[in-house]
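Engineer: requesting a structural model of the entry that follows:
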Amino acid sequence: MRLLHLLLFLLISCQLLWGQKNVKLKIHLEGIHKEVFNIHFYDGLVQDFIDASQKDTLMQLERLTYTPYPRILISYKGKYYNYLINKQTSTINIHYDSSKADFPFYSDQSEDITPIYDTVSSPIFRKLRSDLKTEYLQLTELWSKHGSEIRTNDSVKFVLRELTKEMNSKTMEVLTSYPNDFFSFLYFKEQVLIPTLSVEDDSEYYNNLLAYYNRTFPSEFRLTDEGKQIVKDMEQKITPVFIKEGEMMPDIYFKDIYGDTIFFKNQQESFVLLDFWASWCGPCLAQIPDIRLLRNTFSEDLLKIVGISIDSDSVSFLKSIKENEMSWVHSFDRGGILSGSLGFTSIPRIVLLDRNGKIVYYKHGGRIDMQKINAILRED
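Structural biologist: Presented below is the predicted three-dimensional model:
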């Protein structure tokens, strides 16, 4: 009995430590037009869309989370509202009242939730907006004048990188004074790291960000799955994984929908084709007929096909497999967590491996080269 109690204590302690817990949420809607209402639940790793169209005025959710404070993100009539969920069992009352001209969309004041990017309720955010006012104006002007050139004009990209670093420096200086407030941790992730990931490839800079992260935020944030994913994102930039033809596939293994590990190397099949896709990805769906043709043309002894979906919604994932007659092995990489460790930030991607795990064909975006793949497979 004492051993049982100890095991239960350890289980509960681990759930609290790693931020994995079930959250129950009741959402009351009053005066809301559902055709212009969207709601997402963010569990610390993946953001899920919640279909409210079939619900009545009361929505009840239960979700597993990987963060001390999961989030609800709402859009209504073109405006966006973000809330931290403070308790494992929480209630949020959402109203729309057109007679309130200034703030027709509002939620009840409650200890269960906290508005995130709100200068009234968050003194940290208020200080950030004040201290970085000049930089925010510069960033707005840059996007207004040169937004269409951000990806193509090296001069514009340089200006954006330098401005991002300047904003990061000032932001982190502010956050250092509030390390134990979860808002600081969240702001570092969403307003420092995520924008930087898209504009900066300097490994030394990410080393500095990682050092700041480790010395600033407490373990109760860093040791959650959300916190560990932040570290993985920075480490991927510090020591990037490169997928190239002629190189060996990194030792990253996925599980199939039955929970069994999918091995890529030293297999009985001569080749393994990995298709990284999602049900919402138009180009991914467009090349499914080509993959289906490969499946029908070559024996399973010669070619093993593995679909790796980065969908966040398992229902859409399974529905798409059935509708598109994808009769091969499948893995559900929810939200692309493992795929991201390969450096994949977009799909579709096709990787063809030989029996030893060497990459013999790699395609990022666009339709696959069926002629080249056929030549590789028939050459064996």
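Engineer: going forward, measure contacts and count neighbours with C-alpha atoms only.
Structural biologist: Noted.
Engineer: now the longest strand along the chain: buried residues?
Structural biologist: Under DSSP state E, the strand in the chain containing the largest number of residues is strand 20-30. For strand 20-30, burial by neighbour count (16 or more other CA atoms under 10 Å) applies to 20, 21, 23, 24, 25, 28, 29.
Engineer: helices or strands up against it?
Structural biologist: On a contact count with 3 or more CA pairs under 8 Å, 6 or more residues apart in numbering; DSSP states H and E, strand 20-30 meets strand 58-66, strand 89-96.
Engineer: make CSV out of those strands and add mean neighbour count and distance to residue 156.
Structural biologist: Converted to CSV, the helices and strands packed on strand 20-30 look like this (neighbours: other CA atoms under 10 Å; distance: least, CA to CA, whole Å):
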stretch, mean neighbour count, distance to residue 156
strand 58-66, 16, 37
strand 89-96, 17, 41
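Engineer: structure for this one too, so we can compare:
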Amino acid sequence: MKIRVNNTIDKNSLSFFVNDGQRPVAIHDSENNEIKLTGELAAEATTLTIRYKQAATIFLIGEQPASISLYYKNNDLNYGKPSNTLAVFDTIYNKYYRDIYRYRLPELQAYLNFWKGKDNDDFRNDSLFNINKRLVKNISLKALPILKKYSDKYYSFWFFYNQVTLPSLSILIHDTDYVRTLYNFLQKDLDKRFLKTEKGQMIASQLQGILHPATVMHAAPVLAIKDIYGNNISLNTTNKYLLLNFWASWCGPCIAEIPFYQSLQKEYPANKLDIVGINMDRNMSDCARTISEENITWIQVFDQDRKIRDSYGINTLPTTVLIDKGIIIYKSEGIDTSNIRALLNKKLL
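Structural biologist: Next up is the predicted model:
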């Protein structure tokens, strides 16, 4: 992608962030206020976020060479007509987003009017929270007919995940009908080539895991995974008990629970019990730092693509799962040390 800037922008102060499966980007400076970005696509398209001062804009780029001209005005990062790229939230040059925006404008206005004069503390009010859920659901579902209209465009797939599924599931995860609607839309209404991608399979697994989570007295999901050191491990072992601890470094209760797992590791023989931590951090460095600082010595898996979380239907951290001969015999959300210890004493001592 070629980026041209005028004298309103210091090109050395621009920053770039690439997402959605794109491998690292090389930045080539050139004369005449021009920057060239190169890299190898790992997906059909990827998003490029360009930041300057406090402003930012996001583009969707594919395999074709693309170009954009930037200028800074009124504390905002502006651009001319893009070539072979889409500004993802542009109602002028991006016809897909223009149609989505216009079609669901009444729902967007209702949402904005509802939150006018309110703040995040109002989420603690159950009635307001339920109204907010309904408004978010209306906005999300209103986008689907337009996405179906452009079902063969990567932008529709990108928007479905990043602007419909990802933001809405956090508050609508227990709305089974809504989740099933999203799952069916992905399976039936978007181009099948998107479902075959790594991202498509991840979304499908996430939605399916919510609809059909692994439950007590059912078989544990059979997953081929590696620990943080690259060793193959099984979460469906048959020769010993397996205790899974879903956690993250940013989760206060998870950190508070670490001494409990350290004590379990000392109390129960290794030939009878395996403890496996399933880490849900946003990046591996946070996971590794906490493992070192807290002296965590049991097996750890970095669940980068959320495959394990989705397969087990994990919505809360920490969550503990106990498996016996491939069958889930216990599952608990939050800190639950006394019940877990009592169950392990009954099974192992």
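Engineer: quick one: closest of the helices and strands packed on strand 20-30 of structure 1 to residue 152 of structure 1.
Structural biologist: With CA to CA as the criterion, residue 152 of structure 1 lies closest to strand 58-66 of these, at 36.8 Å.
Engineer: following that closest one, which helix or strand shows up next?
Structural biologist: Where DSSP states H and E defines the elements, the next helix or strand beyond strand 58-66 of structure 1 is strand 71-76.
Engineer: report the angle between that next one and strand 89-96.
Structural biologist: Comparing the axes of strand 71-76 of structure 1 and strand 89-96 via axes from the mean of the first three to the mean of the last three CA atoms, to 10 degrees yields an angle of 10 degrees.
Engineer: check the mean deviation of strand 71-76 of structure 1 from structure 2.
Structural biologist: In the superposition with structure 2, the aligned residues lie an average of 4.1 Å away from strand 71-76 of structure 1, counting by mean CA distance after the TM-score superposition for structure 1.
Engineer: how far off strand 20-30 does that strand point, in degrees?
Structural biologist: 20 degrees.
Engineer: how about strand 71-76 of structure 1: buried residues?
Structural biologist: 71, 72, 73, 76.
Engineer: quick one, longest helix in structure 1?
Structural biologist: helix 154-175 (DSSP state H).
Engineer: packing partners for it?
Structural biologist: On the basis of 3+ CA pairs under 8 Å, 6+ apart, helix 154-175 of structure 1 makes packing contacts with helix 123-131, helix 133-146, helix 194-197.
Engineer: out of the ones you listed, which is closest to residue 62 of structure 1?
Structural biologist: Closest to residue 62 of structure 1 of these, according to CA to CA: helix 194-197, at 27.4 Å.
Engineer: burial check on residue 288 of structure 2, number of neighbours?
Structural biologist: 17 (other CA atoms under 10 Å).
Engineer: what do you get for residue 54 of structure 2?
Structural biologist: 8.
Engineer: residue 301 of structure 2 too?
Structural biologist: Residues contacting residue 301 of structure 2 under the criterion other CA under 10 Å number 21.
Engineer: next: residue 19 of structure 2.
Structural biologist: When counting by other CA under 10 Å, one arrives at 13 neighbours for residue 19 of structure 2.
Engineer: do you know how far it is from residue 316 of structure 2?
Structural biologist: 26 Å (CA to CA, to the nearest Å).
Engineer: many thanks, have a good one.
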